[in-house]
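Trainee: sequence first, predicted model second:
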Amino acid sequence: MTASSSSPPTAGSALPADLPTGLLIGGEWRAAGSGGTFAVHDPATTDVLAEVSDAGEQDALDALTAADAAFREWRTVAPRDRSELLRSVFEAITARTDEIAAVITAEGGKPLAESRAEVAYAADYVRWFAEQAVRMEGLARRAPAGTHHQLVLRKPVGPALLITPWNFPIAMIARKLAPALAAGCSVVVKPAQLTPLTTALVAEIVRAELAARHLPTGVVNVVPSSSASRISRPLLADPRLRKLSFTGSTEVGASLLKQAADGILRTSMELGGNAPFLVFDDADLDAAVEGAVAAKMRNSGQTCVAANRFLVQEGVAEEFTARLTEAFGRLVVGPGDRPGTTVGPLIQQSAVDRVTEVVQQADDAGAQVRVGGVRSEGRGWFYLPTVLDGVTPDMRVVTEEVFGPVAPVLRFGSEDEGVDLANATPFGLVAYAYTRDVGRVMRLTERIDAGMLGVNRGMVSDASAPFGGVKHSGLGREGGEAGIEEYVDPMYVAL
C-alpha cells in the first residue's frame, strides 16, 4: 500500500521449525522453572508467532552461575581462539542471512530488505571484534624515575549482563556480545520481550560453534522474560556480576544505573535520543531529502538514531518540506515480507496510540499535516508516514522522542539559531547536518552536543567507529577500538 492508502496487510513470515523458544543456560536449552511462557506477536497481523519460556528470578541466577563457572575457563582461552570462534560465528550468520532476516521481519515488522541489511550490519560487528580480540594493546616501559618497570595488562571484567532492545534484535546483541566474548567475558543476555526470537537464533549459532570447538558453552546464556526487572534486580544485586550493558530508554537506564551503583559495576548505557536534522540554505536538497528519508524512516522511525526534529533554514524551508512531503508520499506501507514494502508496522498498539496522540496534539496546536497523519485501517499496527509543517519548539512531537514515522519541520534563521535549536534537548546521541560550507562543518563539530554527527549523510553507525551519546543519551561506547574497552579492566604491574 502507498503512504496514503489503507488496505489491510497480509500475514507475516513463518518461523523456522527448529527455532529455540526456551532459556539457554549452561549450554542447554530448557523451559523456565515456573513452566510459564509469554506470547510473541507479528506486528503486521497481531497474530501470535510463538510462545517463549518466561524466565524468573531463579532462572536468572542459574544463568549467572553458569556464566560465572564458564568465565573461569573462558578468560584463559587464547585470544586467537576467541578470535577464530567469533570469525566462525560471523561466517555462520552471513550464511544464514535470509533465515535470520525472516525472523527479524516476522517479530519486528521491518521490511525484509532492512532486515537483511541489519544482519549484515550485525555480522560486521562480530567480524570487527574477532579482529580486535588479538589486538588489545598493553604497555611495557621503564618508570620515569628509573626505579622499576611498569606493565599494563587488560583483563576481562567478568560476567556481564546484556539487556537489548526490540528494534534491532540482532544488531544490538552483536554490538554487545561480540566485544564481551572477544575480551574474555561471559554473558547473560536478557532480550527484549517483544523480539526474543532473533536472539535465540543467534545464541544457538554461538552455542553450536562453542561446542564444536570444545569451548565452554556456558559462556553465553539467554533468559527471555516478560519482566525485565525480574531478571535485572537479582543479577545486579549479585556480586558475581561485574558488568552491565543496556540499550533502551533513559528512564530505565537511570534506574539500572542506580541499582548497579551498589555493586560498583562497570556500566555502558545507550539511551534515548532526539536527533536534530539540520538543513542549511547552501545544502544539496536532493541529497538532504534522500538523507532525511534514510535518517527518519528506517524501521518506521523506531530507532534511537532516527532524525526526530527537522530544522530547516528559512531560505530553503518551503522547497525542502515540499520535496520531503513528496518523498514520504511515495513510500509503500505494508507487511515487511510483502514485495515492494518500504515501511513496515510499528511494534505494538501502544506505539500507534502514542504516535497518534503526539501528532494530534501538534495538529490541535496549529501544525499542518502535509502528508499522512493517520493510522492505517485493517489488521496490524501501522501508521502512515507523516510530515508536519508549522511546528513550534514546545510541541511534544519536538520535545519527545516520537519513535515513529513522523517528521516535524521547524524553521530557523541564522546558523546560531539552528545550533541553539539543535542543542535544546537533554539528549545528545546523534545529529545530522546538510551544508556545503566546510567552515560551518568545523563549527558544528565544536558546537553540537552529540556523541555522533552525520555530515551530508543520513546514516552514521559503523562497526569500526565508536557509537554512543552524551548527556541523557548515555555513557560508554560500542564499536570501534573503544567497544572492547568497555569489557576490560587495566591492571598495572610494578616490577
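Mentor: Received the coordinates, thanks. Residues are numbered from 1 along each chain as shown.

Trainee: every contact and neighbour count from this point should use C-alpha atoms.
Mentor: Will do.

Trainee: count the neighbours of the closest residue to R82 other than its chain neighbours for me.
Mentor: With Cα to Cα, 6 or more residues apart in numbering as the measure, A182 is the residue that lies nearest to R82, at 5.9 Å, once sequence neighbours are left out. Residues lying near A182 (other Cα atoms under 10 Å) number 31.

Trainee: residues in contact with the strand or helix carrying A182?
Mentor: A182 is part of helix 171-183 when elements are defined by DSSP states H and E. Defining contact as Cα atoms under 8 Å, 6 or more residues apart in numbering, one finds that helix 171-183 is touched by 79, 82-83, 86, 118-119, 121-123, 125-126, 129-130, 132-133, 155-156, 160, 162, 164-165, 186-187, 199, 245, 247, 478-479, 483-484, 487-488.

Trainee: here's the one I want to compare it with:
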Amino acid sequence: MALRLADGTAWSDTLARAVAATPEAFGPEADGVITLHNLVSGQWQAVGTPSAVRTPVDNTVLVNLPRLDADTARAAVAHAAAAHRDWAATPLAERKARVTEALDALTAHRDLLALLLVWEIGKPWRLACADVDRALDGVRWYVEEIDRMLAGGREPLPGPVSNIASWNYPMSVLVHAELVQLLAGNAVIAKTPSQGGAVCLTVAHALMRRAGLPATLLSGSGEELSEVLVRAPEIGAVAFVGGRSNGGKVAAALLDTDKRHFIEQEGLNAWGVWNFSQWDLLAAHLKKGFEYGKQRCTAYPRFVVQRD
C-alpha cells in the first residue's frame, strides 16, 4: 500500500526544516544522506563512525548517526565535568532564565520536534505532540517551583548527570529530565538511544546549547560507552530509563561505588511517598499504578510509604 503524506510532511521536507533550524548540528550530505554531529566539548563536532538510521515508517534511511568510541566519550565527560563546576556556581536566577530561553525555543519548534518523532520512531501524530508537550509543560512547572525545592541549602551534585534512556519517549523522559537537572545546577550528558529519536534530540540539544546550557549529546553503542557513562569518576549521578537487562547491567556496574543513581526498569520501580497527607486518596493512586503495570505487561510497581 502506497504511503500517503500530507503536504510538507515528507522526510525530505522535515529534515530540511531541522537543518534550517539548527544547521550547526548537521554535517554535509554524502551519497544522498546527511550525517548528524555529536555535541561534545561544548560544540557540535563531526566525530564518530557513521551508521545508517532507518525509519519504521517505510524502512528508508533517514540520516547517518556517528557512533563514538570510548576514548572520545571520556574526553567529552571530562569537559562536561569542568562545565559542571561553572554551572553549579551560576546563580539560580540565571539558570532559570537560560532554561526558560531554551523552553521558548523548543516551543517555537514544537511541531517540527513532533514530526521528527513520527518519522524516527513511528509515533502517531497526537502521541508525538503529547511527548513534546509533556516535556515543555513539565519543565515550565519546575521553573516555577525550583526555588522552593532548593530551599534549605540543597546543592548541585559533585559532577554532571549521565542520562541513558529508552527510545520511546525522547522528549518527555530524556529532555525533560535534563532540563530539570540543569535547573538544579547540574551539567548533563545524554546518550542518543540507538533505536530512534536521534534527529529530534539533536535539534532539541542544539536549541538548548544556544541558550547557554551545559549539555552533551553522545551517540554510540551501549557496550562501547556504558563503562564511561556509568563508571567515569567525574559523573555525579546516573539516570537510567530502559529495559531490565540493560538496567541490571547498570545497577551491577554501580554496586561497588557510592555514585548516586536512579534506575527505571520496565515497571520494576519502587515508589517512595513522603509527607503524604491525602491518605483517603492513596488507595486510588496505588490501584492506578498496578493498572499501569498491567497495561505495559510488566511487573507491578512496588510502593514504599513513610508516614510521619
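Mentor: Nice, thanks for sending it over. Remember, it's a predicted structure, so these values are computed and weren't measured experimentally.

Trainee: TM-score for this pair?
Mentor: Their TM-score after superposition, calculated using TM-score structural alignment, normalised by the length of the second structure, is reported as 0.78; 267 aligned residues with a Cα RMSD of 2.7 Å.

Trainee: mind checking the longest helix of the second structure?
Mentor: Scanning the second structure for the helix with the most residues, using DSSP state H, yields helix 125-149.

Trainee: on that earlier part again, on average, how far is the helix holding A182 of the first structure from the matching bit in the second structure?
Mentor: By mean Cα distance after the TM-score superposition for the first structure, the fitted helix 171-183 of the first structure averages 1.3 Å away from its aligned residues in the second structure.

Trainee: quick check: what element follows that helix along the chain?
Mentor: Criterion used, DSSP H and E; the element after helix 171-183 of the first structure is strand 187-190.

Trainee: tell me the residues of the second structure aligned with that following strand.
Mentor: Taking TM-score structural alignment as the measure, the second structure aligns residues 188-191 with strand 187-190 of the first structure.

Trainee: now the matching stretch: how far from the chain's centre is it?
Mentor: Remark: stretch 188-191 of the second structure is offset 7 Å from the chain centroid, using Cα atoms, centre = their mean, to the nearest Å.

Trainee: please enumerate the helices of the stretch 1-150 of the second structure.
Mentor: 11-21, 70-88, 92-108, 110-121, 125-149 (DSSP state H, counting those that start in this stretch).

Trainee: which of those helices sits closest to R302 of the second structure?
Mentor: Minimum separation from R302 of the second structure across the helices of the stretch 1-150 of the second structure (Cα to Cα) falls at helix 125-149, 24.3 Å.

Trainee: onto which residues of the first structure does that closest one map?
Mentor: Helix 125-149 of the second structure corresponds to residues 112-136 of the first structure when matched by TM-score structural alignment.

Trainee: give me the buried positions along the matching stretch.
Mentor: Neighbour-count burial for stretch 112-136 of the first structure, counted by 16 or more other Cα atoms under 10 Å, picks out 112-116, 118-134, 136.

Trainee: about what we covered before: could you look over the helices of the stretch 1-150 of the second structure and pick the most buried one?
Mentor: Highest mean neighbour count of the helices of the stretch 1-150 of the second structure: helix 110-121, a mean of 23 (counted as mean count of other Cα atoms under 10 Å).

Trainee: what helices or strands is that one leaning on?
Mentor: If contacts are counted by 3 or more Cα pairs under 8 Å, 6 or more residues apart in numbering; DSSP states H and E, helix 110-121 of the second structure sits against helix 11-21, helix 125-149, helix 198-210.

Trainee: mean per-residue distance, that helix to the first structure?
Mentor: In this overlay with the first structure, the average offset of helix 110-121 of the second structure from its partner residues is 1.2 Å by mean Cα distance after the TM-score superposition for the first structure.

Trainee: what residues does that helix touch?
Mentor: 9, 11, 14-15, 17-18, 54-57, 62, 123-125, 128-129, 131-133, 167-168, 195-200, 203-204.

Trainee: would you mind getting the angle between it and helix 11-21?
Mentor: 130 degrees (axes from the mean of the first three to the mean of the last three Cα atoms, to 10 degrees).

Trainee: surely T55 of the second structure meets W11?
Mentor: No - using Cα atoms under 8 Å, T55 of the second structure is not in contact with W11; the gap is 9.7 Å.

Trainee: which neighbours do those two share?
Mentor: 62, 119.

Trainee: how about stretch 78-85 of the second structure, aligned to which bit of the first structure?
Mentor: With TM-score structural alignment as the criterion, stretch 78-85 of the second structure aligns to 65-72.

Trainee: the matching stretch vs the second structure, mean deviation?
Mentor: For stretch 65-72 of the first structure, the mean deviation from the second structure after alignment is 0.8 Å (mean Cα distance after the TM-score superposition for the first structure).

Trainee: hmm, who's touching that stretch?
Mentor: Contacts for stretch 65-72 of the first structure (Cα under 8 Å, 6+ apart): 25-26, 158-159, 184-188, 216-221, 240.

Trainee: pull the number of nearby residues for the alignment partner in the second structure of G263 of the first structure.
Mentor: Per TM-score structural alignment, the equivalent position to G263 of the first structure in the second structure is T257. Residues near T257 of the second structure, counting by other Cα under 10 Å, number 10.

Trainee: same check on V252 of the first structure?
Mentor: If you count neighbours by other Cα under 10 Å, V252 of the first structure ends up with 14.

Trainee: what do you get for the one 4 residues further on?
Mentor: Using other Cα under 10 Å, L256 of the first structure has 20 neighbouring residues.

Trainee: the contacts of stretch 65-72 of the first structure, buried ones only, as a ChimeraX selection?
Mentor: Of the contacts of stretch 65-72 of the first structure, the buried ones go into a single ChimeraX selection, burial set by 16+ other Cα under 10 Å:
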select :25,26,158,159,184,185,186,187,188,216,217,218,219,220,221,240
